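Participant: this one's structure only:
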């Protein structure tokens, strides 16, 4: 939902790390290196190249993770945990008027976004599971945002977060696929271009809406079942209430 060049590990323009802070141990260094390498080259990257990036031997990578497949699973968990915290922090910053700080730090998320895009491009069971996990996490932190008064409630929160995840990841994937960076590893430039072109209309849609009346929603609600049990209802009335229109 932010702006793809995956640069070598180091500080971003906002002064923060490009990868999640680790404890400096070999296992953590391998995870950080694997996320960056997979984001740059895809999941065909070799264990040997990951080991070299981490400054360890390939044998030590296998010692810690057992196989390249298990390393990939650990990277999925690593990045998913990062996504939850990063998006939760960004939701708070945007709500407190610190949106420009969020934008300034966007390039710091390049490895994360690059890894997600590679996961989507690879498809298969892992890619689908990754997206479903993201939806689970999004449902959690969106519920927190609703409780904090930052986000309006939905009649079907699960369906809404699925749409938002599909929309944000799909838009980024399509942008990078149709207009790939000249350098295959330059994901950050593609992400910056994506943000420059689409962040304003995205914020307009989120904050100001698109339609001037709710007629289409009211017509739709006449022909669908009631919201699922436990669904939250907007403060202005029940899901089937009709508002006067101009």
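Facilitator: On my side now, so go ahead. All values derive from a computational prediction rather than experimental measurement. Residues are numbered from 1 along each chain as shown.
Participant: only C-alpha atoms for contact and neighbour calcs from this point on.
Facilitator: Noted.
Participant: residue 24: what secondary structure?
Facilitator: coil (DSSP: H, G, I helix; E, B strand; the rest coil).
Participant: which ones are touching residue 51?
Facilitator: 30, 33, 57-58, 60-61 (Cα atoms under 8 Å, 6 or more residues apart in numbering).
Participant: could you export those as JSON lines, including neighbour count and distance to residue 70?
Facilitator: Listed next are the contacts of residue 51 as JSON lines, based on neighbours: other Cα atoms under 10 Å; distance: Cα to Cα, whole Å:
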{"residue": "30", "neighbour count": "26", "distance to residue 70": "12"}
{"residue": "33", "neighbour count": "23", "distance to residue 70": "15"}
{"residue": "57", "neighbour count": "16", "distance to residue 70": "17"}
{"residue": "58", "neighbour count": "16", "distance to residue 70": "14"}
{"residue": "60", "neighbour count": "14", "distance to residue 70": "14"}
{"residue": "61", "neighbour count": "22", "distance to residue 70": "10"}
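Participant: could you report the separation of residue 32 from residue 154?
Facilitator: Distance of residue 32 to residue 154, computed by Cα to Cα, to the nearest Å: 36 Å.
Participant: more neighbours: the two, which one.
Facilitator: residue 32 (24 against 18; other Cα atoms under 10 Å).
Participant: against that first model, consider the following:
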């Protein structure tokens, strides 16, 4: 395979076109449609990637990398600047819709995508705890997984209930979701929901009793 600058540029253009095509219309999109979006011949897709599966794998890896960069940038950006950047977040919309497609298709790639997102979230929250941005958790991995699942589930429901929103209008997809979700998300993460610790304390006591039952109860259970 040629490794000229033109080939590398063409490969990146095809990959980015595929990411947008997959996000806009799903992973059943044809190689010909991807090539048309990239402005090249269909034969170049197989020249650069060999198969649609290899193209999808590179798209997955690229989206995950860009998601990681977006997450790191957002954590390192002061809130005053961060929220000023939210309107017309087309690139963020592409990533969001692509991720949702990956989860919806139920493929091993989709599950791997979620697992990678959880691993990334765990790294982000661990770093944020160390920097004093986030309170620590009794189970950091469980919290990271819950937050990723909640975020993905929220976006899926939001878009499913709004069929008028075109998924290929990436900036609008991102903007309307942020308008709906940003305030309640920040309220829950910052201020919580319950007015006191009663439910948490009772559940922690329940877990402790379940893990270390009183000796009498343990003996009775063994005899029954």
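Facilitator: Nice, I can see it. The model shown is predicted, which means the values in this text are computed figures rather than measured ones.
Participant: now residue 28 of the first structure: which helix or strand?
Facilitator: Using DSSP states H and E, the element containing residue 28 of the first structure is helix 26-41.
Participant: by how much does the helix or strand following that helix deviate from the second structure on average?
Facilitator: Per DSSP H and E, helix 26-41 of the first structure leads on to helix 47-54 as the next helix or strand towards the C-terminus. Per the superposition on the second structure, helix 47-54 of the first structure and its aligned residues are separated by 1.4 Å on average (mean Cα distance after the TM-score superposition for the first structure).
Participant: which part of the second structure lines up with helix 47-54 of the first structure?
Facilitator: Mapping helix 47-54 of the first structure onto the second structure (TM-score structural alignment) gives residues 31-38.
Participant: mind listing what's buried along that stretch?
Facilitator: By neighbour count on 16 or more other Cα atoms under 10 Å, the buried set for stretch 31-38 of the second structure is 31, 34-35, 37-38.
Participant: how about the helices in the first structure?
Facilitator: 26-41, 47-54, 58-65, 68-95, 99-104, 110-122, 124-147, 157-178, 187-208, 215-221 (DSSP state H).
Participant: elements contacting the third one?
Facilitator: Packing partners of helix 58-65 of the first structure (3 or more Cα pairs under 8 Å, 6 or more residues apart in numbering; DSSP states H and E): helix 26-41, helix 47-54.
Participant: what's the angle from the shortest one to helix 26-41?
Facilitator: Counting by axes from the mean of the first three to the mean of the last three Cα atoms, to 10 degrees, helix 47-54 of the first structure points 110 degrees away from the direction of helix 26-41.
Participant: and helix 47-54 of the first structure, how far out from the chain's middle?
Facilitator: Its chain's C-alpha centre and that of helix 47-54 of the first structure lie 26 Å apart, by Cα atoms, centre = their mean, to the nearest Å.
Participant: ok, and the closest non-adjacent residue to residue 170 of the second structure?
Facilitator: Leaving out its chain neighbours, the residue that sits closest to residue 170 of the second structure by Cα to Cα, 6 or more residues apart in numbering is residue 93, at 4.6 Å.
Participant: counterpart of the one you found in the first structure?
Facilitator: Matched by TM-score structural alignment, residue 93 of the second structure corresponds to residue 110 in the first structure.
Participant: its match - how many residues pack around it?
Facilitator: So residue 110 of the first structure, with other Cα under 10 Å, has 29 neighbours.
Participant: I'd say it and residue 187 touch.
Facilitator: Yes. Between residue 110 of the first structure and residue 187 a contact is recorded at 7.0 Å, counting by Cα atoms under 8 Å.
Participant: hang on, the earlier thing: mean shift between the helix holding residue 28 of the first structure and the second structure?
Facilitator: Helix 26-41 of the first structure sits 0.9 Å off on average (mean Cα distance after the TM-score superposition for the first structure).
Participant: who touches that helix?
Facilitator: Contacts for helix 26-41 of the first structure (Cα under 8 Å, 6+ apart): 6, 8-9, 19-20, 22, 44-45, 49-51, 53-54, 56, 61, 64, 71, 74-75, 78-79, 111-112, 114-118, 184-187.
Participant: could you tell me which of the residues you listed count as buried?
Facilitator: 6, 19-20, 50-51, 53-54, 56, 61, 71, 74-75, 78-79, 111-112, 114-118, 185-187.
Participant: residues touching residue 135 of the first structure, list them.
Facilitator: 158, 161-162, 165.
Participant: again, only this time at 7 Å
Facilitator: Listed by Cα atoms under 7 Å, 6 or more residues apart in numbering, the contact set of residue 135 of the first structure reads 161-162, 165.
Participant: which of those also appear as contacts in the second structure?
Facilitator: Contacts conserved in the second structure for those, counting by both residues aligned by TM-score structural alignment, their matches' Cα atoms under 7 Å: 161-162, 165.
Participant: appreciated, that's everything.
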